[in-house]
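Colleague: quick one, structure for this:
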Amino acid sequence: MALAAPQARAWRTRRGPRTALFLRVGRTPRTPRTATVLTGAGLVLLPWVVVLAKTMPQTSEVSNWSTAWIGLDLMLAAGLTGTGALLRRHDPRASPVAAATAALLVMDAWFDVTTSAGTGGQGTALLLAAGAELPLAVACAAVAVRRPR
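Modeller: Okay, the predicted model is just below:
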């Protein structure tokens, strides 16, 4: 903790870009290490997908199915409402909330369509994906990439 205190004071007293301050106090940014870890994790996941494709059963009975879907829809409601509220206030935090919400919307559309394949609800799932979830995901992605003012 004693080592963190001088750095914390340096953050408050020095002006300028944070990366320059990191270099001045002898620390390097962790971006290259984080990038390597994330890239490696993504590459390691590819063989795992092949294993899953070969070993997963085509059908399965799932417990707590309704809880999972209700939870996802509650997260979507929170993300959409939060994005809208933050956007209305011109809050820069709208961008990361919008990005997470866009990802959830795409995921929701994907699972709705794939889990309804071959059932009577497939048409509804496709209609909701094309007419609501994916357009909302595009709108959220547009908010996420905008630079806050």
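Colleague: when you work out contacts or count neighbours from here on, use the C-alpha atoms and nothing else.
Modeller: Will do.
Colleague: can you pull out the helices in this structure?
Modeller: Per DSSP state H, the chain carries helices over the ranges 4-13, 18-24, 31-55, 65-88, 94-115, 122-128, 134-145.
Colleague: want to throw those helices into a markdown table with mean neighbour count?
Modeller: Formatted as a markdown table, the helices of the chain follow (neighbours: other CA atoms under 10 Å):
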| stretch | mean neighbour count |
| --- | --- |
| helix 4-13 | 11 |
| helix 18-24 | 13 |
| helix 31-55 | 11 |
| helix 65-88 | 15 |
| helix 94-115 | 20 |
| helix 122-128 | 16 |
| helix 134-145 | 19 |
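Colleague: I'd like the structure of this one too, to check against the first:
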Amino acid sequence: MLAKTLPQTTEVSNWSTAWIGLDAMLAAGLSGTGLLLGRHDPRAAPLAAATAALLVMDAWFDVTTSAPGSARAAAVALAACAELPLAAACAAVAARRPVF
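Modeller: Have a look, this model is predicted:
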């Protein structure tokens, strides 16, 4: 139903704020996961899981909202070479660490 009712395009008033916020959450998640892993803290697992989900979401929205052509190619390359491998690494951390 949404695919048929949502508009193909729309104007977003806080576009940069949304992306900066997402990037800040990613930086906090990656930094926090690394810090907790370094301390052998079991809280690294849930943080790594949340960070993996954010990375996948970031890759999805980067690719689907990019303009066709070189912008889309760059988004796909970033997703394939950075965001999705980092998400897989975070998922592996989340899967191997006990939650508590």
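Colleague: would you point out which residue is most central in structure 2?
Modeller: residue 55 (1.7 Å; CA atoms, centre = their mean).
Colleague: let me see the contact set for it.
Modeller: 26, 83-84, 86-87 (CA atoms under 8 Å, 6 or more residues apart in numbering).
Colleague: next: residue 139 of structure 1.
Modeller: With CA under 8 Å, 6+ apart, residue 139 of structure 1 has these contacts: residue 102.
Colleague: which residue packs closest to residue 126 of structure 1, ignoring adjacent ones?
Modeller: Distances taken as CA to CA, 6 or more residues apart in numbering put residue 113 closest to residue 126 of structure 1, at 6.0 Å, once the chain neighbours are dropped.
Colleague: what about that neighbour, distance to residue 132 of structure 1?
Modeller: As defined by CA to CA, to the nearest Å, residue 113 of structure 1 lies at a distance of 13 Å from residue 132 of structure 1.
Colleague: return the member of the contacts of residue 55 of structure 2 nearest to residue 9 of structure 2.
Modeller: Distance to residue 9 of structure 2 across the contacts of residue 55 of structure 2 (CA to CA) is lowest for residue 83, with 25.3 Å.
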